[in-house]
Structure formats: C-alpha cells, structure tokens
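quick one, fold the following:
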Amino acid sequence: MRTLMKGLIRYRLLVACLLGSMAANAQQLPKVASTSFRKDTLRITNYGAVAGGVELNTKAINAAIAACSKRGGGVVVIPEGLWATGPIVLQSNVNLHLQRNALLQFTADFDQYPLIKANWEGVEQMRNQSPISADNATNIAITGYGIIDGNGDAWRMVKKDKLTSSQWKRLVAGGGVLSIDEKTWYPTGKSRKGAQEKNPGFIQPDRNAEYYNSVKDFLRPNLLVFTGCKRILLEGITFQNSPAWCLHPLMCEDVTIRNIYVKNPWYAQNGDGIDLESCSRVQLDNSTFDVGDDGICIKSGRDEAGRKRGMPSQYIYINNCTVYHAHGGFVVGSEMSGGAKHIYVNNCTFIGTDIGLRFKTTRGRGGIVEHIYVNNVNMKDIVGEAILFDMYYAAVDPIPLTGEKREKPTVVTYPVTEATPQFQHFDIQNVVCDGAAKAIFVRGLPEMSIKDIRIKNTIIKANAGIDITAAENIDISNINLIIPAGNPVSHIVDSKNVKIERLQYPANVPALVKVSGALTKGIQLVKTDASKAQQVVIFEEGATTASFTQQ
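This is a model prediction of the structure:
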C-alpha cells in the first residue's frame, strides 16, 4: 500500500492541470434548482398519529401532508419515536422532516399496499404501491436525522448460497416456502408463484386483477419512487431495508441529495441504493451506500419502452460519496435505452464492491451512453473488476456463487439497428485501487465497438491486468499495474487503435501485450520500458506483426 500511495502523489502532481480542466467543464453544467419551504410546521401527532409501533399512522401522516400542501406548504414533522405506517404520498411544497431518534417503520402487512400501475426496470408494470411516493409533485423534500425502514425482509426472497448454514436454518424455520430445488426461500406462496412466472408484472390484455393478485407478493415495491417530480431534496436521512430498489427518482428534474445513508443487507436481491432513471440535473453529495445490488446507478428505461420514452439521464454530478458492499460502486445500465450523458463522478470511495466502475448493457437495449467523466476515485478490496465496460450483460450477479459455472458468450455478429447499444466518450482518471480480481475489462459487440475511452493516471493492484475486446480508440496512459508475474499485462482482441502509454508493471511478466484476432490493428505501446518483461508482444489467433508498433 505504501507503493500505491507514493505513486498516487506523483500522479496527482501530473494531472493537476487536467483536473482543473474537468472542474471547469463541470461548472458549465446547468445549475440544479433548489427547494424552498414556508416555515409553517405541522406535527403528525396533531392529526392523530400515535408512536409505539402498534397503531398504523397511515391516515394521520397522509392527512398532515395533504393539509400542509393545501395551505401552501411547509414542514410536516415526525417527532422522536417509532411510527408504524402504510404507504405515504408526498405532495407539492411539503418537507417531511424526521427529528432525531425518529424511526418511520413501514408495515409488513402486504394488504396495506394496493397494486398499481408503476414502472419496474424501465418498463410499465403492475407493482405494489411504494412505501413513499410522489407523482408530478413540485418542491418536495425528506429531511432530518431519522431512519426510514421499508421492512424489506418481509418481501424479499433469499438465495441459500448467500447465507451461512445457521442463518438459512433460522430463516426456513421462521416460515415461508422453498423453491422446488430448495435453494431459494420465499416469504409466501404468492411470492414463489410470481418467481415461476415469466414477467409476472407485465401489463397484458389476458391478465386480470385475479391474476395479479395471485402473484402480488412477488411484485415488490421500491422504497421511494418519485415520478415526474421537480425540485426534490433528500437530506440527512437513513433509508434502509427496502423491498426492492431503495431510492428511485424517475423522470425527475432538479434533484438534490446530500448527507444520506442508504443501507440494505448484502444478500438483498434487487436491493440497489439509488437508481436515477431518466433524470435531469442531479446533485448527489456526501452520501454513503451499503447495499445488496448496485450502489449508485444511472438508468433511462429498457429496450423499446425506454427508446420510446426517449429521456436520457443527463447533467448529473456525484461528489464525495462512499459505497461499501454493492454489485457496483458507480454504475450505468443495464436499462439505459433512453441514453445517459454529461455525468461527472468525483472524489468517491468504493470499498468491497463486486465491481468498482461498472458500465453494462446488452443487445436489445439501444441507447447511447456518452460523455461520462470520472475523476479521483479510490477503491479497496474490489471482488471483480476495478473498471468494467461490458455489452454482454446477462442479468446475473457479477460474481458467480460457489460452484456456479458461466460460459463465455458466443461471438456472433448481428446487424446494427436502433436496438444496438453504444458506449463512447468516457474519460476516467486519477483512480487508485488496492486489490481487485482484474484491473480493466472492456468487451464490446462485434457489430458495435466500445469507442473513445481514455483512462489516465491510475494505480491498480489486481490479480490480472487489462482485457480489451471489440473496442476502438482506447487510450490508457500513466498506468501502474501491480499484478502477479505469471500472465501477460494486457490482452487485446479484435480491437482497433489501442494505445498503452507509460505503463509500469512488475518484473518478469511473460509479455506486455498479447494481441489476438485478425481484425486487430493499430495497437501501440508507447514510452514504456520493456526491459523487465520476458517479451514485448505475443501474437495469436490470426493477429499479425503489422497490428502492433512500439514507440
């Protein structure tokens, strides 16, 4: 680690001017409009709310919110105490404020959550009403010092492989039902039935209310869903234990999020921290995520529905955030069919995430992800890749469970259509990673390369170096790879115009570059001392000496 820190100091001096340039670019982003509330205060106890966790306060809390909004807005206060409730709907000009030591606990009684038309993973579907929601509201906030608990344990299925033996026995003994292979626990029979159906929440003419009720418990709600809202503030609150995604601003504008803590069990399936979907002008600062799926995630709809919506996530600035357990620290995709652009990630720390920077998509999505800027990210104990671009996302956990086998995708070239996704114009610099399975992984499609990626000034300690397949115009410079000596430092397959410059590496590696595939050309190794390597380059699988130059 001492070597990493010395290198970090050197590199930060080298990139000072570049950082200033990126900061200037960030300052050109449209400003995020802020919220503003009247000082009028209403306490939920004035509307009949009772603390203690026994009585449901759904009517009292919603009545206080409605009254506050009707009189022009203000602050609705949830005092100290444990407050049990069903779904809450926030309305315009209301700041829902949780005082210190206030715990807002959503009920495990599924009957309190009616089935509604909602949006799940970028497609309109039937879902249970979210514990907290707002539709087309303006100037809304949730602030304070309290905790909002979604009671997600009552909703979630759990895989046996994600628990210890004693945890699994305790879970099964407490009720619920098992899958046929007894490897997954479901809280109810309806939940298991939904898991056995194909797209059970999809809205189809042949499905009636009776059908949706038969799978109701499987259609888990996101803890917080704001749809089509403008001027939002989330500040200071702990959001935890969500049934599915935790925070889901959807098609919203002018979103400010700061100083929040988002917490889910690591085994929480679909337990994302925050999913910003088709949102414009977002500021996310000084927040911490420790969850069961992706930590900070950018989305914009799925497949044809997302392309038809045509609303990219854009003008997003993420600063000073920490992500602990998660499938990815900062993530784009895979539902990115409306596109994502002009996103800045600065001064973040990822510790123990499956992947650090994760950009994922697949055929059928379409959409363009571009102009993504990442600067000054520190990582530690990354289970998989530190930096990953993958256009073969397969809707599975990024790290295989014990005994799980996965085959590499078959490489077949398809025609380019509107359903072909695109990744281009990424600028990643000043990244330090102390521990990963692989440093950098880039895998495009044979019909659509990943293009114009610049990775500069990085130090990565990993078990393997760089893998690049089906990519074009890749510039990796000032990179220090601390990897075992047994494998080539980089492997480049069917790619064009890849430059690796000022590479530092351990002594006695078998090769600095392995070049594969007849389509590969324009591979450059620049300003790199090759004397410590057994050989500079290896050619295989149709690659020729003409594809590589050393300068």
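
CA only for contacts and neighbour counts going forward, please
Will do.

against residue 192, how distant is residue 358?
From residue 358 across to residue 192, the span is 31 Å (CA to CA, to the nearest Å).

same check, this time on residue 354
27 Å.

and the residue positioned nearest the centre of the chain, what element?
With distances taken as CA atoms, centre = their mean, residue 297 lies nearest the centre of the chain, 2.7 Å away. Here residue 297 sits within strand 296-299, counting by DSSP states H and E.

which other helices and strands contact that strand?
strand 274-277, strand 328-332 (3 or more CA pairs under 8 Å, 6 or more residues apart in numbering; DSSP states H and E).

residue 168 against residue 178, yeah?
No: the criterion here is CA atoms under 8 Å, and residue 168 misses it with residue 178 at 11.3 Å.

burial count for residue 2?
Around residue 2 there are 7 other residues, counting by other CA atoms under 10 Å.

can you check residue 45 too?
16.

mind checking how far the nearest residue to it once chain neighbours are set aside is from residue 94?
Excluding the flanking residues, the one nearest residue 45 by CA to CA, 6 or more residues apart in numbering is residue 60, at 7.8 Å. Applying CA to CA, the value for residue 60 to residue 94 is 15 Å.

more neighbours, these two?
Using other CA under 10 Å, the more surrounded residue of residue 60 and residue 94 is residue 94, with 30 against 20.

how near is the more buried one to residue 74?
Distance from residue 94 to residue 74, by CA to CA: 5 Å.

what of residue 306?
36 Å.

please apply the same query to residue 370.
Distance from residue 370 to residue 74, by CA to CA: 39 Å.

likewise residue 259?
For residue 259, the distance to residue 74 - CA to CA - is 21 Å.

tell me which of those two has more neighbours.
In this view residue 259 and residue 74 are compared by other CA under 10 Å, and residue 74 has more residues nearby, 24 against 18.

show me the strands in the stretch 151-300 of the chain, by range?
With strands called from DSSP state E, counting those that start in this stretch, the stretch 151-300 of the chain shows them at 158-159, 177-178, 184-186, 224-227, 230-235, 238-240, 247-250, 253-258, 261-263, 274-277, 280-285, 288-290, 296-299.

now the second one, please; I'll put the structures next to each other:
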Amino acid sequence: MKRFPFFVISVGLLILSLSSASASPWDDMTQLANSIKHTSFPNKTFNIVKFGARENNPSIKNTKAINAAIVACNKKGGGIVLIPKGIFQTGPITLLSNVNLHLEKGAVLLFSTNPEEYLPTVITRWEGSDCMNYHPLIYAYKANNIAITGQGEINGQASFANWWAWNAKCSVGYKKGTSDGHLIGRARLLKLNEDNVPITQRQMGSGNYLRPQLINLILCNAVLIDSVKLRNSPFWVIHPLLSNDIIVSNVNIESLGPNGDGCDPESCKNVLIQNCSFNEGDDCIAIKSGRNNDGRHWNIPSENIIVRDCQMKAGHGGISVGSEISGGFKNLYVDHCEMSSPDLGTIIRLKSNTCRGGLIENVFVRDVKVGQCKEDVLKINLRYDPAEPSPRGFIPMVRNVNLKNVSCKRSDYGVSIDGLDDASRVSSIHLQNCDFTGVKFNGNDIQGANDVTLNNIRINNIIITNEQISTDYDPHP
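Alright, predicted model coming up:
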C-alpha cells in the first residue's frame, strides 16, 4: 500500500461540518444527555433469599429463586430484586419490566458454564445476524424500565477451559451456493442470513458453538446499568439491541476472551455511556446496526450515542463503529476519555465493507488523551474482512468525522484511511489541535478519501496548519 506521510499535503481550507443547525455539536450532546429517559422504581424490595436462594454453596443453583423474585416483583408493580452480600451460583436470568436487579456491595453472581442450562434457545442476534441461540446470561425481551445496579459483581466465569474455547469451534467456512448441512456456527448463520431464512428457523443452539452474551436486552426502553462490575463474559458483555434510552454509568468491565466487546449498542437510539472503565479482548465499545441482509431488512440505524469520561485499556478499538453496520449510524459524541495500553489497537475505528454497506456520519471527538496504542489514532477501513463470501455491491460511506484536542504518545500512524476506488465514499474528515508523538511511520496513511483536513496538527513535533489531503485510491502501489 502506498504511504502518504504528513508532508505530502496541499494547502486547503478547514471546513467543520455540524450534525445540526445548533451552534456546536457539543451543545447537541448536552441536550441529548438531558433528554434520555431515566428509570424509576417503587420502593419495594424482593430479597432473593426469601425466595429460596442460598449463598456460598457451589452445589446449589439459585436460578429458580432469582427468577421467581423477578416475576413476583414485576407482578406487584415493580421494585428492587436484591442480591445480598455473598456468592450466589446461578444459571440464566430473565429481567422483566419495572425491575431493578440490585447487587449489594460484596454480592457476586457466578454464572454456570454448562451450556445445557442456557437452553431452550431465545430470540437474539449474533454478530449482527438474527437467530435463535443460547439464552444470554442476563436477558430481557420487550421490557421497559429495567436496571442492573449496585456495587456487586456479575461474573460469567468464561475461560479457555469452557466458553472461550468455542471461538475456534464455530469458525467453519463455506463457499457461496453450497448446502449448509455441514456448516456450523458463524458460517451457517451467515448463510441463513444471506438466504433470508425466517428467524425462528435459525436454530443455533447445541452443536453450533455460538456463545451467549453476558447481558442482552432486546426491544427494551428506559434501561440503566450502574456501578456493577462485569467479568468474564462468554461473548459480548453488554449488548442492547433495538432499544432506546439507555444509560451505562460507573461500570467496570473486564473480559479478555475472544469477542470480548465491552458494550455494543446495536440499532439503539439515545445511549449514554459515562464514567466507565473497559479492559477487553475485543472492542471496548462497538456501535452496530445489523449485518448484511438482516441489517438492511430492519433498516434501523444506531443513533445519538454519547461516550464521556471513560477509560479504555486493552481492546481492538477504544471506540468502534461497525463492522456490522448495514443499518447505518449517525451522531457519536466522544468527550474527555482516556485510553492507553500496549494491547489497545486503535482509538477511533470506523469499519465496513461492500457486503455490509451502511452510512456512518457525524462523529465528534474531543479532549481524548492516549498514552499508547498499537495502530492508529483514527482508522477508517471500508475494505474490512475482504474474504467475506456474502454478496457485494452495498457501498458503505463515512462522512463528517471530527477530532479536536486529541493527543497520543505512541502509535503507528496518526490517521489511517483505507477507502474505496470512489474516494467520495470517505469525505469531510477533519482534525484540529491534535498532538501525535511517537508516531512510528512518521505520519499518516491515507487512500480513497476526499476532503481530509488537518489544522494545527503536530506529528512528531512538526506542525501542520490549515492543510488538506485529497487522495484517490491507488490500485497499483
């Protein structure tokens, strides 16, 4: 690939595009944060011990007791289902409307690693494809006004001795047009997606090795996840899907296994993620809206997502948009975050391909401090997963991406863009007042983009002011 260092730049103008007619996108962010609906619960408590739960006994599963407390709380108009101090073994939990699952300080929910306990299958989505799969460890479907709170710990107990070992087992490929009789896991589900098979016929339970999420909330409204510790998920940690008005605050998440994304809002609207810490085996935060046919069928973008005052350590990306983004995304605000780890790949990562398509627009990032990352501060990749066998011709687009006051002390590149032959598919990319030191390759790597402007950017102590890059993709580097 041809390299374009920072000094191969022609003089241009800095044009800052805003997501609305307001004075500042950050005013929009404040208004959005204030508009998100909050949860509210009656002052009634349902202690799981009174429903038969017993602590500190590995031979006792408290699944029935915890779910019975949730059902009782829901039937009586809502309130708090209390997990008191102690260690409680459990299987899958289903949240219902008007229930706050609250873990006292010192309370631990330890989830079973026996897959059979997570059957029968339920409606969910796995890597952007709709399916019937294992019951997530904590699950809600069409529930309103729900919460998971408290200073306790929710631990999926996943490791390479159990759930995480499935990552290799589910990865069996296929060639387009072949029968799915011999396929399992990812490949089988992707073909079911491609063939538009009804969701209820996409049974992905036993024998397919698709791991369940730690928390999966589908078609829910008014959600709060606050102050809990989340550990060792089989798959993604927090996965709200087709849901609105979500607040994730003061949560400490660590899950270093494969596909260990921290928080993945998918086709969700009005989401606030604040004061959280992430240490993940995959993206810390990944915004999605469905994969290929399924994403286009629903055609529900993710939109209006705020990430502020968060800390990111290990992860493929600090904040990613995609790659399952077929329904599109708009309006991301990243404010006052800190990111650093030798195991952190990219800071801001936008990705898709011509199978997935999707429009990504209006990304605003300011006041982000990075100690180190392995790859790039900003990475835009429209050639992600080039070997994907699904039909192509769905052209993605990224536009109006703005970074301001972002510093990084070590990376490969400042900006890396791998666009398409049509450079207009990546446009209006603007960086202002950024300081990138310790840049390994001494600049940027940009192909297939128009209107990339740098204003007062310092790369390895050399300042770029009011300069613009416009680079077509070079098919013969």
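
coming back round to it: nearest to residue 315 of structure 1, of the strands of the stretch 151-300 of structure 1?
Evaluated over these, closeness to residue 315 of structure 1 peaks at strand 280-285, with 4.8 Å, by CA to CA.

whereabouts in structure 2 does the closest one align?
Using TM-score structural alignment, strand 280-285 of structure 1 corresponds to residues 269-274 of structure 2.

quick one: the strands in the stretch 351-477 of structure 2?
Counting by DSSP E, counting those that start in this stretch, the strands of the stretch 351-477 of structure 2 are 359-370, 376-381, 397-408, 413-418, 426-436, 443-447, 449-459, 462-464, 467-471.

now the ones you listed as TSV including mean neighbour count?
Output for the strands of the stretch 351-477 of structure 2, formatted as TSV (neighbours: other CA atoms under 10 Å):
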stretch	mean neighbour count
strand 359-370	22
strand 376-381	25
strand 397-408	22
strand 413-418	25
strand 426-436	23
strand 443-447	25
strand 449-459	24
strand 462-464	18
strand 467-471	20
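
make JSON lines from these and add distance to residue 37 of structure 2 to it.
Listed next are the strands of the stretch 351-477 of structure 2 as JSON lines, based on distance: least, CA to CA, whole Å:
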{"stretch": "strand 359-370", "distance to residue 37 of structure 2": "23"}
{"stretch": "strand 376-381", "distance to residue 37 of structure 2": "32"}
{"stretch": "strand 397-408", "distance to residue 37 of structure 2": "27"}
{"stretch": "strand 413-418", "distance to residue 37 of structure 2": "36"}
{"stretch": "strand 426-436", "distance to residue 37 of structure 2": "32"}
{"stretch": "strand 443-447", "distance to residue 37 of structure 2": "41"}
{"stretch": "strand 449-459", "distance to residue 37 of structure 2": "37"}
{"stretch": "strand 462-464", "distance to residue 37 of structure 2": "43"}
{"stretch": "strand 467-471", "distance to residue 37 of structure 2": "41"}
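
which one of these lies closest to residue 11 of structure 2?
strand 467-471 (4.5 Å).

so who does the equivalent of residue 399 of structure 2 over in structure 1 touch?
Matched by TM-score structural alignment, residue 399 of structure 2 corresponds to residue 424 in structure 1. Residue 424 of structure 1 makes contact with 368, 369, 370, 371, 450, 451, 452, 453, according to CA atoms under 8 Å, 6 or more residues apart in numbering.

try it again with 6 Å
When contacts are counted by CA atoms under 6 Å, 6 or more residues apart in numbering, residue 424 of structure 1 touches 370, 451, 452.

ditto for residue 242 of structure 2
218, 219, 267, 268.

can you tell me what residue 26 of structure 2 aligns to in structure 1?
Using TM-score structural alignment, residue 26 of structure 2 pairs with residue 23 in structure 1.

hang on, the earlier thing: give the helix, strand or coil label for the residue nearest to residue 45 of structure 1.
Three-state assignment for residue 60 of structure 1 (DSSP: H, G, I helix; E, B strand; the rest coil): helix.

any idea how far it lies from residue 538 of structure 1?
71 Å.

please apply the same query to residue 360 of structure 1.
29 Å.

a strand runs through residue 134 of structure 1, doesn't it?
Yes: counting by three-state DSSP, residue 134 of structure 1 is found in a strand.

what does it align to in structure 2?
Aligned partner of residue 134 of structure 1 by TM-score structural alignment: residue 140.

what of residue 315 of structure 1?
By TM-score structural alignment, residue 315 of structure 1 lines up with residue 304.

check contacts around that match.
Neighbours of residue 304 of structure 2 in contact, by CA under 6 Å, 6+ apart: 269, 270, 331, 332.

any idea which element it lies in?
With DSSP H and E as criterion, residue 304 of structure 2 is part of strand 302-308.

quick one, that strand and strand 269-274 angle?
10 degrees (axes from the mean of the first three to the mean of the last three CA atoms, to 10 degrees).

strand 302-308 of structure 2: average distance to aligned residues in structure 1?
Following superposition, strand 302-308 of structure 2 is found to deviate from structure 1 by 1.1 Å on average (mean CA distance after the TM-score superposition for structure 1).

any idea how far that strand is from the middle of the chain?
In terms of CA atoms, centre = their mean, to the nearest Å, the centre of strand 302-308 of structure 2 is found 11 Å from the chain centre.

kindly report the same for stretch 138-155 of structure 1.
19 Å.

what does stretch 259-272 of structure 1 give?
Worked out by CA atoms, centre = their mean, stretch 259-272 of structure 1 lies 11 Å from the chain centre.

I'm done for today, thanks for sticking with me.
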